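S.K.: quick check, what structure comes out for this input:
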Amino acid sequence: MKNYSRKLIFIWFLPYFLALVLAQDAVEKSHSTSVAGMVQLLELETQLIDNLNRYADKLESKLKIVRSGIAEMSLENAKAALSIEEYLSNPLIAFSLIRRMNRDWINWELYMDEPIGTKEIDFLQDHREFLPTSTDLEEASAGFELIQTTYGLNSTDMAKGLLNGKQYDARLSVLDMYAIGQYHYDQENYGASSAWLYLTIENHKQNPVGIPLQIDFSDVLLLYAEVLVKLNRYKDAVQVINVALKDKKFDAKLIRRRLEIETLIRNEPNIKPKPFNKSVGDFERGCRDPYMVLYHDVISPNEIAELQEMAKPELKRATVYNSTKNTNQFVKTRTAKVAWFLDTFNQLTERLNQRIMDMTNFVLNGSEMLQVMNYGLGGYYVKHFDYFNTTTNPHISQINGDRIATVLFYLNDVEQGGATVFPEIKKAVFPKRGSAIMWYNLKDDGEGNRDTLHAACPVIVGSKWVCNKWIREREQIFRRPCLVRK
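M.R.: Below you'll find the predicted structure:
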């Protein structure tokens, strides 16, 4: 009786047990939530590519046979073109023609109808259960969105493989962009959807998707128009539909939608467009580091030696600008000596300035001179910003603007200590001979970025040599314009 009860309990719980197992299995197959978990997915893709390659080999083998048959038959058929009646009057030829037409073409029909690559097709079908689901794609899209919104990345840059200032050997395809645009539309994030769908359209013009993956371009345009409608940009939406109608002049769905949007324009002539961008919260601001790039081997040993020899007789105690007294003064919080050199001082300074322009895409007109600095015993520089407080001291940046960027060359290795530390973003860059670091001091709206707070850590062992350039903003109007965010 006890065993019978246990069996009843087991049977009663069986559906819940199976549901639990399936739920756990579904969680384990959530491909995008772990890089390690995607390794198996990549391995599967390798197998599928190999399988498709075997399928292609079989197609090519069959195609080779067909091409060979065509060549042989065309050669014989071409003989008749010279004199058809004379050709057919030969009994050998006439018999051969009748036989070919009676039997050979039936065999060709059977050969053409013969299935190819059934084994490879079965392999693909057997592995379909291991492919990502729609849920996987949605999770991957959500993760992609999180990266973009958190770090404020540009859609165009991301599509080209430029992520947070670093270029990667990777690009998004037209289908990738389209999928991201569709995801944002489904999430009612119409600003982001419009950006990705626009990229889809522009890239599709240059590189149309081929068979068997092709997409109906009018569907992309129609979805883009729907996004623009959601953003209250009715006239733009009509223009997009008109583009779609150039290829499909009599498409009832497109014509009907254009009429509906034109009605919206008449009924709401003064409607204001909605903004494309979402507001940025504390989380996003907290995750975004100031734009910063580390270059390697950008100044040669010979150039370093020449720069140091130039600086040694010119070194003077470093000062700090006092905004209250409007003067430079010595302070205990900056223990180093500096030497300043005009951009045109010699060929070396001209070369270095040209290199800085190449590295940063900035122009240096109106910027400050090159500064070579050497730190002494326990040499350091307390936490500070490179930009000025233009609110309280507008005169200091009145002519050439504020310090939009800093370029700092490391002229030697430091045995211990001497790092450039950014406490707000918890990063430290240690001196390495020949390297250079560049960062933006100002935000897109021209305000100082407080995350650029930095300091020179005390040198424990060694002699720290650096060379820096402060780039002013006034001449950068066409290189990095001030972008006011609302």
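S.K.: can we go C-alpha only for contacts and neighbour counts from here?
M.R.: Fine.
S.K.: where does Thr406 fall, helix, sheet strand or coil?
M.R.: strand (DSSP: H, G, I helix; E, B strand; the rest coil).
S.K.: all strands in the stretch 101-250 of the chain, in order from the N-terminus.
M.R.: 162-163, 166-167 (DSSP state E, counting those that start in this stretch).
S.K.: would you do the same for the sequence below? I want to compare the two.
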Amino acid sequence: MKQGLYLWICTLTTVCSIVFSLNVGSTISGETRHLYATFPPHLEDLGKFELKIAKNLTQSLLGSKLLPIRSTIRKFVHRYLVDFYQSTGYLQIKDVIGEEQTGASNYPICAYRLIRRSWLLLKNLIAHRDFQLTFGSLRREIVYFFWRHGWPLYRDYKISAEKVLTIQHVYNFESGKLAQGLLLDIQTNCTLSSTHCYEMGNSALKTDQFTLALEWLELAKEKSLADKKTSVAFTEFLILTATDEHNFEFDDKKKDLRPTFYNRKIRYIPGDSKMAQKVRNMQYNKFKGKRGKSNENFNYWGLCSGNNFQTDEEKSFLFCWLEFKLHPGLTIGPLKLEFLARNPDVLQVYDILEDKQLEALISDAKKIKAGSNSVKTMRGQTNPRSKHLSNAEVISWPDGSHENVFSEKIAQLSGLKDISSEIQIESYSFGGHYMPRKDQLSRNLINAGDDGIAYFIFNLNNVDNGGYTAFPSLGMATKPVKGSVVFWYSQYSGGKTNLSTNHGSCPVLCGQKWVAIKRLRLSNQLMEQKYGPTQSDLEAAMFGVLNIQNTHNLDIKNIVKGIVAGVNTGVTLNARDCWNIGKHCASVSYVLPGLKWLEHALYLVKNGSDVSVKYAEVYDDWVSLQVDYECATQPEKPICHGDTSSKFFDKIAKVDNFAEKLWSMCQGKTSQAEREKSELFCWYEREIHPSYKIAPIKAEWLSLRPKADVVYFHDIISDRLMNFLMNFTYENATGITYTNELTGELFVDPLPRQVVFAWAYPDDNEVTLYASKLAERITGLKIKRINGPGQRMTLYAPGGHRAYHHDSLPGMQVATFMFYFSDVAKGGETPFISSGFNVVPRKGSAVFWYNLFTDGLHDDSTDHGGCPVIIGEKWASIRWTIFSKIYYFFDPGQLLGSQWLCECETKLEFFKELAIFCQE
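M.R.: The predicted structure is shown next:
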């Protein structure tokens, strides 16, 4: 009785421990489970640990004490070790002694068998009851290892098989040579049996790769006759199934055959598929070397195999040289540079990084574990059939660390800069690749300034075979050379994506590939890009001329002669210039100014004094715009047929009174009454903190209640501080660019504003902090130092303007404090439309006003804009006081009057921080 109970307890303990060991890796440690099929270090760890297991089992197998000759456990161990030695390339047992790594992770067939063996054979081996009794200590080590890292799953096995198929498809390998362990001219000694060939064929069939499926299954049938490891009947049945599916799908694909088909239907005759041609090979031979989006995959296959499709003319423009004139901090000696392609230029720079830097980077990247939000778990894992079978991790290192050498090298090489400390480290194990893609992020971004403008690939190691970066549209591929960097621009100078820079990474054949990728954003490079004026620059200049002329109601004849607002600039315009400005007016719906510019272009051409453009071209555009204008205003005319769908109808029909008033004020027609002016006064403010000014500050009221309360402070900031902030703007400036949701192209909308600006925050530098403190001392409104509101520096070039607006929408800006950093020769005033006065910018001064009443409602009398700059430049810096960022406002009890308390429930959303005072 006791003996039976003892045996029952032992059996239960064994079963529980086996179940625990087989499942705990994927349940308890699921978040940190190793990615054996995609992350090279994880596969290396598995290979090292398996070598330790193999050594232990080999020594036990050579003796007969632990493993009796006729025992069942000996058969299990023997089968496992036979698979191990066949797939690692070791010919004799003595070859294993003294080794620490088998190298199986570096070769596709070896790695596939390693993952399969660990997933299938090793699990079955340690689940055997006799294994626990015979190898208790070894079994505990195995259980502990996979408890920490997780067992290889079916998903890992599936991905490894698909990687082998990808390598075969891209490089056009024969199944027979792969089964013999032959990769190009490399003999790996890792072979495949009929069972493995059968599994490969089955995997190919599941992914609709019919040619590969039939090729592997025919090979499995041949091998099964010799090694007797697979049922011939089962193999023949699967061959018939694959033939059926190929022929069924072939009917629907006659016109556009995929490369996974044969050129005809396969007959139900043994070996008939060997007589047919692969569509993949036919398409490649027909389209290889031809440029275009539809031929990218064909060129990708050829480039990965070592071919080059550049023409002789294209190759004649390529050269390499030793560069001595780059930044002295790069290297002691000259750098070797090489043009790999021209127009667009793809440049490879060699020996840009030192070995110790490369080793440190790879070492740090190997330590990073996949998190739930990391790229590592998303790419090549959630969808094993992904076109991106690689492993990637975005890493952000702090400033000053040795990894930030990338940003320094980029700045020294290209003159560009990279504010972000993020760098993407990508690792590729066997078969790791991605198909040709473009560099840009999602085109759904509202602000296109977040898109990539330049691309840098730093090669951190040499790849034994494969792993090229292919550019199908350029007809060339770059070889990953340790310590080198490949660089190109992914946009045209006008901001449109350059699709010819689409690139892919070829599957790694032998070894592993490590790269570091830096993408530079357009928003950070506006002042750094080294190219001339673009189409958008030309359009901005034309709009500047148009805006000045239209807002200030200037005579076009005088502007053409170079006289602007009474100043002779010495720059004249010809008929073509007037024609271009007129067409641009129409594109931004400035119809009447457009007609005037086109009429003047006709006048210049008709008189014969200007032959820069043909009369007929200008006349056609003028007539088209005139007809559109007449149909928008008088749709009853016969030529219009009652049609009011003109694209200009809404612009002409709706009169914007505020815009017209702003234009009128920019012309000097203010509406501030004499009585209102008589109440204004100026004074010397002496109560501001004494450390900010030796002498008192001169202050001046520009407007008082019932209009907006606006105060002007003279000479409050020094030239040194203003110059620092202006230089900061040049270094960090961006423009207002948007993305067309339909075409994905960048465009600039000049109507709301035409400026360049940059943001600075109080914790960015001492000067910004000083300016913030200065505004606090003057206004009494304090804000948070850390994560507080930013200060916006803005540059208005000639024609630069700001449409009328209210600062409190939508960010709840309680107050605005605006510095002026420059005098403006002509134009550039800040008109307050409802209050009827202009603020003239003076260098070193500032203007201040509240945007909200004390009950949280908008003060509509503070709506304002920016008049176009006529001559010179206007520099301004705005510091808002955001309600949620205020340390203290006023005495909250005084802030909330009786009217506010009565409306507390409806307006509490404006001042959530004051909820304690919102009571009866």
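S.K.: mind checking the TM-score on these two?
M.R.: In this superposition the chains share a TM-score of 0.36, using TM-score structural alignment, normalised by the length of the first structure; 192 aligned residues with a CA RMSD of 3.0 Å.
S.K.: about what we covered before: hey, which of the strands of the stretch 101-250 of the first structure is tucked in deepest?
M.R.: strand 162-163 (a mean of 18; mean count of other CA atoms under 10 Å).
S.K.: hmm, back to that, now the strands of the stretch 101-250 of the first structure in CSV, with distance to Ile201 of the first structure?
M.R.: Converted to CSV, the strands of the stretch 101-250 of the first structure look like this (distance: least, CA to CA, whole Å):
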stretch, distance to Ile201 of the first structure
strand 162-163, 20
strand 166-167, 23
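S.K.: out of these, which is closest to Val372 of the first structure?
M.R.: Across these, the minimum distance to Val372 of the first structure, taken as CA to CA, is reached by strand 166-167, at 28.0 Å.
S.K.: how about the strands of the stretch 101-250 of the first structure, which one is nearest Ala192 of the first structure?
M.R.: strand 162-163 (16.7 Å).
S.K.: tell me which other helices or strands that closest one touches.
M.R.: Applying 3 or more CA pairs under 8 Å, 6 or more residues apart in numbering; DSSP states H and E, we find strand 162-163 of the first structure packed against no helix or strand.
S.K.: let's see that with 10 Å instead.
M.R.: Strand 162-163 of the first structure makes packing contacts with helix 134-151, helix 155-159 when contacts are defined by 3 or more CA pairs under 10 Å, 6 or more residues apart in numbering; DSSP states H and E.
S.K.: ok so, going back, compare the strands of the stretch 101-250 of the first structure and give me the one nearest Tyr185 of the first structure.
M.R.: strand 162-163 (22.9 Å).
S.K.: export the helices and strands packed on strand 162-163 of the first structure as a markdown table, with columns for distance to Phe13 of the first structure and mean neighbour count.
M.R.: What follows is those, written out as a markdown table (distance: least, CA to CA, whole Å; neighbours: other CA atoms under 10 Å):
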| stretch | distance to Phe13 of the first structure | mean neighbour count |
| --- | --- | --- |
| helix 134-151 | 28 | 16 |
| helix 155-159 | 49 | 17 |
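S.K.: now do the helices in the stretch 151-300 of the first structure.
M.R.: Under the criterion DSSP state H, counting those that start in this stretch, helices of the stretch 151-300 of the first structure are mapped to 155-159, 174-186, 190-206, 217-230, 234-247, 252-267, 282-287.
S.K.: typo on my end, the stretch 1-150 of the first structure
M.R.: Using DSSP H, counting those that start in this stretch, helices in the stretch 1-150 of the first structure cover 2-28, 35-79, 84-88, 91-99, 105-113, 118-126, 134-151.
S.K.: out of the ones you listed, deepest packed?
M.R.: Of the helices of the stretch 1-150 of the first structure, helix 134-151 is the most buried (mean count of other CA under 10 Å), at a mean of 16.
S.K.: against which helices or strands is that one packed?
M.R.: strand 162-163, helix 174-186, helix 190-206, helix 282-287.
S.K.: quick check: which of the helices and strands packed on strand 162-163 of the first structure is nearest to Lys62 of the first structure?
M.R.: helix 134-151 (36.1 Å).
S.K.: for the longest helix along the second structure, packing partners?
M.R.: Assignment by DSSP state H gives helix 2-27 as the longest helix of the second structure. In terms of contacts (3+ CA pairs under 10 Å, 6+ apart), helix 2-27 of the second structure is packed against helix 123-127, helix 129-134, helix 136-149.
S.K.: among those, which is the most enclosed?
M.R.: helix 123-127 (a mean of 19).
S.K.: please name every helix or strand in contact with it.
M.R.: helix 2-27, helix 72-88, helix 129-134, helix 136-149.
S.K.: if you set the cut-off to 8 Å instead, what comes out?
M.R.: helix 2-27, helix 72-88.
S.K.: for Ala815 of the second structure, which non-adjacent residue is closest in space?
M.R.: Tyr850 (4.2 Å; CA to CA, 6 or more residues apart in numbering).
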